[in-house]
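# Dropping the sequence and predicted coords here.
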Amino acid sequence: MVRSSFVEVLGLRIYVREAGAGKPVLLLHGLGVSGRYFVPLASVLAARRQVIVPDLPGWGRSERPSRPLGLGGAADVLGELLRRRGRGAVSIVANSFGCQVALMLAQRRPELVGPLTLVGPTVDPRYRSWSVHAARLALDTLREPPALWRILFADYARMGSRRLAATAQAALEDRPEDRVASIRQPILVVRGERDAICTSQWAAECASRAQRGSFRPVAKAAHAAHFSHPLVVASLVESFLEEGPDRLGELEG
């Protein structure tokens, strides 16, 4: 059963969903969409773990700061949320833009971050233009389950076009291809085989650039594989977290 509450972090009210008990894992949403689309995965993982699903400030039900936080601000809020919980390094499962936030946090505050699962990480360094990403987003949306459309459109409207555009620009200007190589935590890259936003080339490259990286595809899934195929993604996450650091580091396609 998913529980929800508001907590204050760095002067901002953050909406947080929680479920389960045990070792914690945090699920981090992407651009525009709130943590709602992580509930299917959270419900599966909660059978064995404590699952934490925040809405970053400006997203979903969380407070809207006067200005968009950008990657750095989002990482700072997330880091403070984890620090206050005092549970040590926490594993993170992130999607899309959330992968960029998670990588920045791991670089800035490595003591707070455990193994990272990056589902459809952005941004492919070969495609840093508004027009390309708009077209890819439109195509990917058509490949997602209709149930996700309702969440996407409602959350995009709540975030607002100006805040959405400013955050998207920050994402396009970021260079995760450089940052991922500096991360010491084990990294699992997961990509839906029908993902129109994260290319197969970039997903494999992201894993290969990591010091301890691995790559797993999800058949028939698009960008939000955790939503459309929660049982498959949960199995990949559990296997990854149970492998242990000494067995990580292979790049598998």
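Alright, I've got the coordinates.

# only C-alpha atoms for contact and neighbour calcs from this point on.
Fine.

# Could I get the full set of strands for the stretch 1-150 of the chain?
For the stretch 1-150 of the chain, the strands defined by DSSP state E, counting those that start in this stretch cover 3-9, 12-19, 24-28, 50-54, 90-95, 113-119.

# Second structure follows, compare the two:
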Amino acid sequence: MYREIDGLRLHYNVFGKGAPILFIHGWGGSRCSMHSLAKHAARRFQCFTIDLPGFGKSENPPKHWGVKEYAQCILQFMKQQKIVPHYFGHSFGGELGIYIAAHHPASIRSLILCNSSFKRSRKISRTASLASQLNVNSYALIKKIYPFAKKIYYSLFHRGSDLLKYPALESNFRTIIFEDLTETTKIIKKPTLILWGENDTITPVLWAWELHRNIPRSKIVVVPKATHNLPITQPAIVWKELASFIS
């Protein structure tokens, strides 16, 4: 199914009946990334999964979109669907949830952050500064010159160098990687579940504990031995914690 949001065709699916839950995927993913988890949740809830603009079957957004623009798109989708959902965000989807919960708290019932991005470490900031000066074709050259370049790109661009996989979103990604929502997390008042993989090397588990300190009404669950793609690799565990939190 499609919705038109500010001139963009946004693709989405709906599963089940009950109170609404909105599942938002990470950068480089799609609504399909959330389907296994959503099908667990659809036994008790009405579940919405969407393709963020530029991913899956949704149209590409304009250049230089950042967190605010992606979040506004989600807010418009919720308004059109006439839902006030529990919001589940994985990775970049969690970052959008942080923005929404802080600046539009009445639009959601609760916030679930799973291996969420929200800050820029010094290491990532330095690498991002280098990356922002490169174009897509630069990667082939730098890979030959620096043996560690591929590793840097893999860690920075989450799922195997997403910038290279989505060249149409290059300017958007370069905008987003410099945004830091650390201070924004401190004004969140919504009930929040922080769900993390212990062995996440993309968004380290230390970030989960920082979120827990910053968000007063938060609960934290760290899943042993799990990695960044927790909702994809272990949807049953994520659903168990999600259901317990919502109930």
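The structure has been received and is ready for your questions. Computed from a predicted structure; not experimentally measured.

# re earlier: out of the strands of the stretch 1-150 of structure 1, which is closest to residue 103 of structure 1?
Proximity to residue 103 of structure 1 (C-alpha to C-alpha) singles out strand 113-119 among the strands of the stretch 1-150 of structure 1, at 8.4 Å.

# rewinding a little: the strands of the stretch 1-150 of structure 1 into CSV, with extra columns for distance to residue 191 of structure 1 and mean neighbour count?
Shown next, in CSV, are the strands of the stretch 1-150 of structure 1 (distance: least, C-alpha to C-alpha, whole Å; neighbours: other C-alpha atoms under 10 Å):
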stretch, distance to residue 191 of structure 1, mean neighbour count
strand 3-9, 29, 14
strand 12-19, 25, 21
strand 24-28, 16, 24
strand 50-54, 20, 24
strand 90-95, 10, 25
strand 113-119, 6, 25
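
# for structure 2, which helix is longest?
Secondary structure of structure 2 per DSSP state H: the longest helix is helix 67-81.

# starting at the chain centroid, how far to that helix?
14 Å (C-alpha atoms, centre = their mean, to the nearest Å).

# And stretch 128-139 of structure 1, by the same measure?
19 Å.

# Same check on stretch 45-64 of structure 1?
11 Å.

# Ok, stretch 211-221 of structure 1 next?
Put simply, stretch 211-221 of structure 1 sits 14 Å off its chain's centre (C-alpha atoms, centre = their mean).

# Onto which residues of structure 2 does that stretch map?
Under TM-score structural alignment, the counterpart of stretch 211-221 of structure 1 in structure 2 spans residues 216-226.

# next one: stretch 169-187 of structure 1
Going by TM-score structural alignment: stretch 169-187 of structure 1 matches residues 174-192.

# same thing with stretch 13-24 of structure 1?
Taken onto structure 2 by TM-score structural alignment, stretch 13-24 of structure 1 occupies residues 9-20 there.

# And for the matching stretch, what's in contact with it?
Under the criterion C-alpha atoms under 8 Å, 6 or more residues apart in numbering, residues 1-4, 31, 38-39, 42-53, 56-59, 83-86 lie in contact with stretch 9-20 of structure 2.

# ok so, going back, now the strands of the stretch 1-150 of structure 1 as CSV including distance to residue 157 of structure 1?
Output for those, formatted as CSV (distance: least, C-alpha to C-alpha, whole Å):
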stretch, distance to residue 157 of structure 1
strand 3-9, 21
strand 12-19, 18
strand 24-28, 19
strand 50-54, 19
strand 90-95, 20
strand 113-119, 24
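
# closest to residue 146 of structure 1 out of these?
For the strands of the stretch 1-150 of structure 1, proximity to residue 146 of structure 1 was assessed by C-alpha to C-alpha; strand 90-95 is nearest, at 18.6 Å.

# That closest one vs structure 2, average offset?
In the superposition with structure 2, the average deviation recorded for strand 90-95 of structure 1 is 0.7 Å (mean C-alpha distance after the TM-score superposition for structure 1).

# Can you list the neighbours in contact with that strand?
Residues outside strand 90-95 of structure 1 that contact it (C-alpha under 8 Å, 6+ apart): 24-30, 82, 102, 112-121, 224.

# residues touching the most centrally placed residue in structure 2, list them.
Closest to where the C-alpha atoms of structure 2 average out (C-alpha atoms, centre = their mean) is residue 93, at 1.9 Å. By C-alpha under 8 Å, 6+ apart, residue 93 of structure 2 lies in contact with 24, 25, 26, 27, 116.

# same question, residue 209 of structure 2
Neighbour list for residue 209 of structure 2: residue 220 [criterion: C-alpha under 8 Å, 6+ apart].

# Please give the element, helix or strand, for it.
Using DSSP states H and E, residue 209 of structure 2 sits in helix 205-214.

# looking at structure 2, which residue lies furthest from center?
When each C-alpha in structure 2 is compared with the mean C-alpha position (C-alpha atoms, centre = their mean), residue 145 comes out farthest, at 32.3 Å.
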